[in-house]
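Chemist: here is a sequence with its predicted model. Questions after.
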Amino acid sequence: MTVTQERPAAPAAPPPRRPNRLWALLRNSWRQLTSMRTALVLLFLLAIAAIPGSVFPQRAVNTERVTRYYQAHPQLAPWVERLGGFEVYASPWFASIYLLLFTSLVGCIIPRIADHVRALRQAPPDAPKRLQRLPQFADLGSRTGAPAEVASNVAGMLRRHRFRTRVRESEDGSWTVSAEKGYLKETGNLFFHTALLAVLLGVGFGHWYGWHANRILVGGNDSGFCNTLTQYDDSTLGPRVEPSDLPNFCLRLSDFDATFQSTGQPKSFSATVGVSENNGPYETRKFTVNDPLRLDGANVYLLGHGYAPVLKYTDRYGVSQTKVVPFLPMDAMQTSEGVAQFPDVNIDPKTDKRDSTLQMGFEGVYLPTAPTDGRATSVFPAENNPMLYLSAFRGDLGLDVGTPGSVYSLDQSQITSGDLKKVSGDRPYALKLGDTWTLDDGTKLEFVGTRPFATLSIRHDPTQLLALAGAVVGLIGLMFSLSGRRRRVWFRVSQNADLAGSPGESGGTLLTAGGLPRTDYPGFEAEFKALVKAAEEGTP
């Protein structure tokens, strides 16, 4: 009887592991994001996204231009506001491109730096077996001397030409000299991208820890201001900045000097100010458009200038008020528009009560040099023939309701509703310096004179030096990247069997050379020939 023994069944193979699709998606997305192509695309998108910042006025730079844009384009301006066109560099869509580019550069640069350091530490590779197959090849013929001596002389010559060299002895008794040059190209590339990263860091941290503000500073000791948020026309603090962090200084405009060419084009702007730092005495300082005033932790830039008419209003009870009101320039010839509002006038001295229906507002334009034909447009930016054209309004100015409004124009809704009525007729009233205008109720408005004003931008950027250093290093790296050429050269020194076997000869060598450019390098052929010639002259 035959007993058949059954073998145990082989264990079933484990089912193949299903790939994690989420992990694969994340890995592929990261590789795509950190590729050089994506970084270039994001850099191009960032440049395109910055274009609206130069097309539309930016509130952080000049709020007056934003106000004028609203007046000139009342229907388009709200849409531009919704899309962040007046604050491009603080908009979410610009920040998203910025952060993606920053992430892409970090993920791209770090592996490349590791690879570059590894390549610098490695010796040049050994010579290929057949040098004649390389793009450049030369047979230098027979040389006298031992192969090791000839190889040492060739290596010394290559080092003098700033090549990294390595001398090796082969198993067949021949010697090879490997030389490599041109790592400066990749070094320059890494410098450029690291510098770009530094610039992005500087811009980002500058936004966090920086602040900026704008102020119209009218000339005169009574019109100065101190560095507090309440005394600025508009201001923006970084997320990491508190109002108490602002440096302690005060400014007042002593004089403003503007010169113009005969065509009206500005020649020079110069502001003389009194500066008090840390509650100290006022010191006289001077600065221009291209030379900002540098204070402790802040730079004061001169953006523009204009004129502020001085108006004196005498109400029906004989009480006078004088106001200095800046008029905003509308063109290069300083045709300026503005408004003077007197809400606290015509107060009955018997009851000491103010009638809101008797408030006064004057709106119009100021011409530094009025033309002789009566046109309401200045013909030169300097004050050669100053003229003020005003329209008078009486009623409720709408200042008591607390609704924010422009200080350079009257509330049009009050005029539309009839709460503010025009009392000066259809044509504006023209006033020269010193003229007095008597209104229908006996009140008077006198054009006393003008004062210059300067538009100032006060900024603090703690990473300004980092951004500047990044720009300089990036420029140097770009120069290295464009000038560097990667190439390799090999020399093989082998025993000359024919010469070694000749009677009376002690031995000899054969010297061959080959070269390979790693990048497009039109001048490599000439350089290779120069190296071959130097090797011939250095080895007898």
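Modeler: Happy to help now that I have it.

Chemist: going by C-alpha atoms from here, please, whenever you check contacts or count neighbours.
Modeler: Will do.

Chemist: so how far is residue 476 from the residue minimising distance to the centre of the chain?
Modeler: Residue closest to the average C-alpha location in the chain (C-alpha atoms, centre = their mean): residue 203, at 7.7 Å. Look at residue 203 and residue 476: by C-alpha to C-alpha, to the nearest Å, they are 20 Å apart.

Chemist: so the residue nearest to the centre of the chain touches residue 467, yeah?
Modeler: Yes - Residue 203 is in contact with residue 467 according to C-alpha atoms under 8 Å; the separation is 7.1 Å.

Chemist: not counting residues beside it along the chain, what's closest to residue 289?
Modeler: residue 302 (5.1 Å; C-alpha to C-alpha, 6 or more residues apart in numbering).

Chemist: any idea which helix or strand carries the one you found?
Modeler: Using DSSP states H and E, residue 302 sits within strand 298-314.

Chemist: same question for residue 212.
Modeler: Short version: residue 212 belongs to strand 211-218, going by DSSP H and E.

Chemist: distance of residue 487 from residue 301?
Modeler: For residue 487 relative to residue 301 (C-alpha to C-alpha), the value is 50 Å.

Chemist: which residues does the strand holding residue 212 contact?
Modeler: Residues from elsewhere that reach strand 211-218, judged by C-alpha atoms under 8 Å, 6 or more residues apart in numbering: 60-63, 223-225, 232-238, 241, 252-253, 308, 326, 451-461.

Chemist: any quick ChimeraX command for the buried ones out of those?
Modeler: Here is the ChimeraX command that selects the buried residues among the contacts of strand 211-218 (16 or more other C-alpha atoms under 10 Å):
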select :60,61,62,63,224,225,232,235,236,237,252,253,308,326,451,452,453,454,455,456,457,458,459,460,461
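
Chemist: take the one below as the second:
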Amino acid sequence: MTDKIYLRLWRFLGSTKLAVVLLGAVILGALVGTLFPQLTPDTVADPAASARWLAAAQEKYGLLFGLYRALGLFDVYHSPWFVALIAILVLNTVVCTVDRLRVLWRAVTARPRIEWPDAFYERIPNRVSLAVASVEEGERALRRVLGRRRYRVLADRRGEMTYLFAERNRLARLATLVTHTSLTLLVLGYLWSGWGGWRERAVALGPGQVYDVGHGQNFAVRSDGLEIERYPNGQPSDYRAHLAVLENGAEVMRKTVRVNDPLTYRGVSFYLYSYGPAAQVHATDAEGQPVPLQAESGQEAASGEVTLNFAGEGDGQEIVVPSRNFTVRLVFYYQGPSLFVQATRSGEARPFGSGSVREGESLKIGDVAFEFALDRYIVLQVVHDPGFKLVIL
């Protein structure tokens, strides 16, 4: 009884009809994923952005929002039902492959039947009769012609009759096995990456700054600067970043990375994505003591030094000086390059101090002296994709 149930289950899982139904369901699911807006990985990784996105979706779909979200229609490709469809499709492919393996292996390795009865040749639609001087001469001629076309020729002699069998591309029968195996590895890689993979798309690091990888990893990466090569007209021709991996505070690996040439350590890859202008700002009082600063990004520095990253020409960043109750706004310009600096007291609209500075210059606002060092930051994409190796097999 148990054997019969097992056999029925095996036949069901290996059914061609099941494969057609599953493929149709996967295609339908993918279609649903194009009809409904999908949460992007960047949005999911940012709780605030995710909350805003879901609020907008709730406003759009009204009472149906809860049902659509419960069905996973806003994240179809990671929803349990879509992953289950893919998993069953993989299982169906594996069972079909196992069922065909014995037949395919026999077809590839077994000696083909060469001798057939005369009635077989009389019934086949494509046949031709040739007059030859002798059986031996006819065999040699056929072998010569077929050999030039890369056919393998086998012969079987029965009395006065000689039977020839020619074939080529015998291993082509295994193509379906290769296709099924490739599909299985591709889908398994997708599932593995979806469950165990993650991606940080925009990690900005200034010179000397350290990024703790997190995600259960106990190492960090440090930016040791950026090099840019330029054409005679000043346009960048190549750029590369120097990265170091730190584990328990000690440097364990170092590499110069370029676009599409990442540093990879313990399955985590660091891709150089872009770069931009940065400014290191150092503040001291009249006695030379550091003045605590707080950057707009939330970066706080009791040491009186912060690093600001600018998106490009005309981009502005702000620094708060809590102990002096004023805010400093800095705007970057490529000419020079230079920074336009403007200070405003809390609650006031009119600035009380401003000026332009270049690399290495300082500016005094009230009793605080600001020194500026211009540099560049890099933007990394940090990726852990455990299924990638399966996909590229």
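Modeler: All right, it came through fine. Here the structure is a predicted model, which means the values were calculated and not measured.

Chemist: TM-score of the superposed pair?
Modeler: TM-score for the superposed chains, counting by TM-score structural alignment, normalised by the length of structure 2: 0.64, backed by 361 aligned residues with a C-alpha RMSD of 5.4 Å.

Chemist: before we move on, back to that, tell me the helix or strand right after the strand holding residue 212 of structure 1.
Modeler: Taking DSSP H and E, what comes next after strand 211-218 of structure 1 is strand 225-226.

Chemist: which residues does that following strand contact?
Modeler: 217, 231, 248, 249, 250, 251, 252.

Chemist: same deal with stretch 231-247 of structure 2?
Modeler: Residues contacting stretch 231-247 of structure 2 (C-alpha under 8 Å, 6+ apart): 218-230, 251-259, 263, 272, 378.

Chemist: report the buried members of those.
Modeler: 219-226, 256-258, 263, 272, 378.

Chemist: just send those back as CSV, with distance to residue 148 of structure 2 too.
Modeler: Formatted as CSV, those follow (distance: C-alpha to C-alpha, whole Å):
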residue, distance to residue 148 of structure 2
219, 62
220, 62
221, 61
222, 63
223, 62
224, 63
225, 63
226, 60
256, 54
257, 52
258, 50
263, 51
272, 53
378, 61
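
Chemist: next secondary structure after the longest helix anywhere in structure 2?
Modeler: Looking across structure 2 with DSSP state H, the single longest helix is helix 80-109. Later in the chain than helix 80-109 of structure 2, the nearest helix or strand by DSSP H and E is helix 118-123.

Chemist: on that earlier part again, so which of the contacts of strand 211-218 of structure 1 belong to strands?
Modeler: 225, 234-237, 252-253, 308, 451-460 (DSSP state E).

Chemist: all helices of the stretch 401-540 of structure 1, in order?
Modeler: Remark: helices assigned in the stretch 401-540 of structure 1 by DSSP state H, counting those that start in this stretch are 412-417, 464-483, 497-500, 524-538.

Chemist: now these as a markdown table including mean neighbour count?
Modeler: Output for those, formatted as a markdown table (neighbours: other C-alpha atoms under 10 Å):
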| stretch | mean neighbour count |
| --- | --- |
| helix 412-417 | 13 |
| helix 464-483 | 18 |
| helix 497-500 | 14 |
| helix 524-538 | 15 |
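
Chemist: those: which one's closest to residue 123 of structure 1?
Modeler: helix 524-538 (20.1 Å; C-alpha to C-alpha).

Chemist: which residues touch the closest one?
Modeler: By C-alpha under 8 Å, 6+ apart, helix 524-538 of structure 1 touches 136, 138, 140, 153, 154, 157, 158, 489, 513, 515, 517.

Chemist: repeat the analysis, applying 10 Å as the threshold.
Modeler: 135-141, 143, 150-151, 153-158, 161, 485-489, 491, 511-517 (C-alpha atoms under 10 Å, 6 or more residues apart in numbering).

Chemist: next one: stretch 134-146 of structure 1
Modeler: 128, 130-132, 150, 489-496, 499, 505-517, 524-525, 528-529, 532-533, 535-536, 539-540.

Chemist: in structure 2, what residue corresponds to residue 137 of structure 1?
Modeler: Using TM-score structural alignment, the partner of residue 137 of structure 1 in structure 2 is residue 127.

Chemist: ok so, going back, who's in contact with the aligned partner of the residue nearest to the centre of structure 1 in structure 2?
Modeler: In structure 2, the residue paired with residue 203 of structure 1 is residue 190, using TM-score structural alignment. Taking C-alpha under 10 Å, 6+ apart, we find residue 190 of structure 2 in contact with 83, 86, 184, 197, 385, 386, 387, 388, 390, 391.

Chemist: the strand holding residue 302 of structure 1 vs structure 2, average distance?
Modeler: Mean deviation of strand 298-314 of structure 1 from its aligned counterpart in structure 2 after superposition (mean C-alpha distance after the TM-score superposition for structure 1): 3.7 Å.

Chemist: in that strand, what's buried?
Modeler: So, applying 16+ other C-alpha under 10 Å, buried residues of strand 298-314 of structure 1: 298-303, 305-314.
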